[in-house]
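In: Here you go, sequence then predicted model.
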Amino acid sequence: MTEHAEYTDHHGPEGPAIRGTVVVVPGRGETRETYTRLGRRLAADAYRVRVVDPVPLDADDPAASLTRFGARITEAVEGTAGPEGVARPVVLVGADTGAVAVAALLGGGGSTAADAVVLAGLPARAAAPGDWDDELNARTFCPAHRATLTGDSGFRRGALDEAVPDALLTAAYGSGADVPALILTGDADPLADRDALTRTAKSLPRARLSVVRDAHHDVLNDMQHRSVAAEIVSFLEALRNELVPLVTVESTAW
């Protein structure tokens, strides 16, 4: 892992060829440290992982927010290039408002050089939790992740109280992005709008909505983080095979 003022890189083991590039965009209150576990896990499967800082969303000028965000993502992707260029496919993984920004940007035709997206924990216009204990419970029941959030001096408590600009939420849920999309949500996420997520998934040409049992808002980092990471890796591998799954179940008793 290498640290930079604007991003954190996770490198895979020496030897295997890099299988693609993953850029992770955190959400409200989060820092790059929030995604250390996910970054290491994806990097171990020979993906080049870069975690950027959360994107500030300006409710007074959402279009400018997306323009700045698009430029940052383009710079982050180009900065991962090796001697043979950027390893493809390039996949943007957004969480919470990071997912909103990714979906809104691609839906509006913004150029990000992304070949696919993972949208995790897309928020709705739901009421936010109250005190810190309420926020922790809304985010995760994973002891390790709760400890990470509690011990991270850069993490902003109460951030889920911050309203997401309505124009960007509308753009995200109405996104017409034509790249493959994996949408992840927890069925115990108090901030999720399952009906809206279902409509969005059905409206996109190449989207899959995966619901994680008993997972909360921080679906990438909750108790089920191993299964969620496996779902992401399966998606990444399918991308390299024209979205044809590499494993199919022919017979099962469970």
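Out: Structure's in. What do you need? Numbering: from 1, shown residues only.
In: C-alpha only now, for contacts and for neighbours.
Out: Will do.
In: all helices in the stretch 101-250 of the chain, in order from the N-terminus.
Out: Assigned by DSSP state H, counting those that start in this stretch, the helices in the stretch 101-250 of the chain fall at 132-139, 143-151, 166-173, 194-203, 225-239.
In: what about versus this one:
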Amino acid sequence: MTTRTWTPQGANRGTLAVLPGRGETPALYERFGRRLAADGYTVVVPEPGSDPGGWFEPGAARFLVGTDTGALRAWQLALEIEVDGLVLAGTPLAGGERPADRAAEIGVRTSCPVHRERLENDPDFQWGQLTAAPAPPERLPEVPVLLHGDADSVAPVAPVAALAARLPQGSLAVFEDGVHDVLNDQHHRSAAARIVLFCEEIGKGAVVLPEVAKPRRSAPVQVSARVDYSLRALRELAGAEGPVTCAVIARNQRIPLNSLVNLMIALRRAGLVASQRGCDGGYWLARAAGEITVGEVVRAVDGAVVSVHNGSPDAALWRELDRQVADFLGRVPVVGDRGTEEGRG
């Protein structure tokens, strides 16, 4: 089995290395490869045994995508090499149905008529390989996307949902009436779209915010989640001895990774943190922790302390409040003595 590659016409937004499952061939991922390439991503189905270092384009985001037992291999590999994201599809965490013949195997694999025909006509596809799967790695993966069909009889969804519950920074997408080959099932377009969104969130910092109902009443003073997350991230860096990745910060501080990626970019632009890519990459404080103030953090991620209603006759009052609060926060370090002015005196 040789390496298959699908490349975008323009600039490469990142590389997805796809590890197929039992019996599958690279040709089965042509549709997936073309779709992701149309969105600007290179898709590689590497030759078994090849060096992972040659799968990815230098300087671009790196993603591992595994299906079926390929998901278990991708999970293990993500613990050994540097990748920006991990997608696990149809992960076999418990024993399931073993189809009796070809017709039954096609039925448990896909409900997509195009893919069913492709399976039947692929001369290199290996039938009857859906036997016992190996055990998953003992260490949990960092911030994966889990894709699964709720009608998957080969790899039941329940243990995958249980795994997702143990991964506060991961996400689980379960497709109604979906069967085992999630990337080539009837909802293959939705699965591909979910992967593209994940790649954009990780590689490009594009975040889709959830719709939140506005409360009827709110406190006069509110601390935004952006400020809260930023302060937590900076304290995590203050206690570190070297660069720390976003994935580690998010896990330790229980911050949504998608939000953290954008915040770290804002903090870097404000000169509060520095960063480095590569195997030893990550973030660290650009100055001593005691020299960075809460006021600087607020300005970096929120802009202003007070938002004044347009046309308010009391605008001058609120601007003075903004000045005084900003002055106070400008004297409070992110790490160190946080007593009141009187307490410090």
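Out: Okay, I see it. Keep in mind that what you see is a predicted model, and the values were worked out from it rather than measured.
In: that older thread, closest to I18 of structure 1 out of the helices of the stretch 101-250 of structure 1?
Out: helix 225-239 (12.2 Å; CA to CA).
In: what packs against the closest one?
Out: helix 36-44 (3 or more CA pairs under 8 Å, 6 or more residues apart in numbering; DSSP states H and E).
In: For the helix it packs on, give me every contacting residue.
Out: Residues from elsewhere that reach helix 36-44 of structure 1 (CA atoms under 8 Å, 6 or more residues apart in numbering): 1, 10-13, 48-51, 220-221, 229, 233.
In: Then stretch 216-230 of structure 1?
Out: Contacts for stretch 216-230 of structure 1 (CA under 8 Å, 6+ apart): 35, 38, 41-42, 95, 120-121, 137-142, 145, 184-192, 212, 215.
In: At the geometric centre of structure 1, which residue do we find?
Out: Compute the mean C-alpha point of structure 1, and by CA atoms, centre = their mean the closest residue is G94, 2.6 Å away.
In: how about that one, what's its partner in structure 2?
Out: If you follow G94 of structure 1 across to structure 2 using TM-score structural alignment, you land on G66.
In: Report whether that match is found in a helix, as I expect.
Out: No - per DSSP: H, G, I helix; E, B strand; the rest coil, G66 of structure 2 lies outside any helix segment and is strand.
In: residues contacting it?
Out: The contact partners of G66 of structure 2, taken as CA under 8 Å, 6+ apart, are V18, L19, P20, G21, L72, R73, A74, W75, V87, L88, A89.
In: Columns neighbour count on top of those, output as TSV?
Out: Shown next, in TSV, are those (neighbours: other CA atoms under 10 Å):
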residue	neighbour count
V18	26
L19	25
P20	24
G21	21
L72	25
R73	21
A74	24
W75	25
V87	25
L88	28
A89	29
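In: could these be laid out in JSON lines, adding distance to A103 of structure 2?
Out: Compiled in JSON lines, the contacts of G66 of structure 2 are given as follows (distance: CA to CA, whole Å):
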{"residue": "V18", "distance to A103 of structure 2": "26"}
{"residue": "L19", "distance to A103 of structure 2": "24"}
{"residue": "P20", "distance to A103 of structure 2": "21"}
{"residue": "G21", "distance to A103 of structure 2": "18"}
{"residue": "L72", "distance to A103 of structure 2": "26"}
{"residue": "R73", "distance to A103 of structure 2": "27"}
{"residue": "A74", "distance to A103 of structure 2": "29"}
{"residue": "W75", "distance to A103 of structure 2": "30"}
{"residue": "V87", "distance to A103 of structure 2": "28"}
{"residue": "L88", "distance to A103 of structure 2": "26"}
{"residue": "A89", "distance to A103 of structure 2": "22"}
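In: Out of those residues, flag the one nearest to N258 of structure 2.
Out: Using CA to CA, these come closest to N258 of structure 2 at V87, 15.2 Å.
In: Could you find the counterpart of that closest one in structure 1?
Out: For V87 of structure 2, the aligned position in structure 1 is V118, judged by TM-score structural alignment.
In: How much space separates that match from G186 of structure 1?
Out: 14 Å (CA to CA, to the nearest Å).
In: now do D222 of structure 1
Out: D222 of structure 1 is 9 Å from G186 of structure 1, by CA to CA.
In: Identify the contacts common to these two.
Out: Common neighbours of D222 of structure 1 and G186 (CA under 8 Å, 6+ apart) are A215, H216.
In: on that earlier part again, name the nearest of the contacts of G66 of structure 2 relative to A250 of structure 2.
Out: Looking across those and measuring by CA to CA, the closest to A250 of structure 2 is V87, at 17.9 Å.
In: ok so, going back, relative to G70 of structure 1, tell me which of the helices of the stretch 101-250 of structure 1 wins on proximity.
Out: Taking CA to CA, helix 166-173 is the member of the helices of the stretch 101-250 of structure 1 nearest to G70 of structure 1, at 13.9 Å.
In: for the closest one, packing partners?
Out: Checking 3+ CA pairs under 8 Å, 6+ apart, helix 166-173 of structure 1 ends up next to helix 97-107, helix 194-203.
In: T110 of structure 2 pairs with which position in structure 1?
Out: Mapped onto structure 1 by TM-score structural alignment, T110 of structure 2 lines up with T140.
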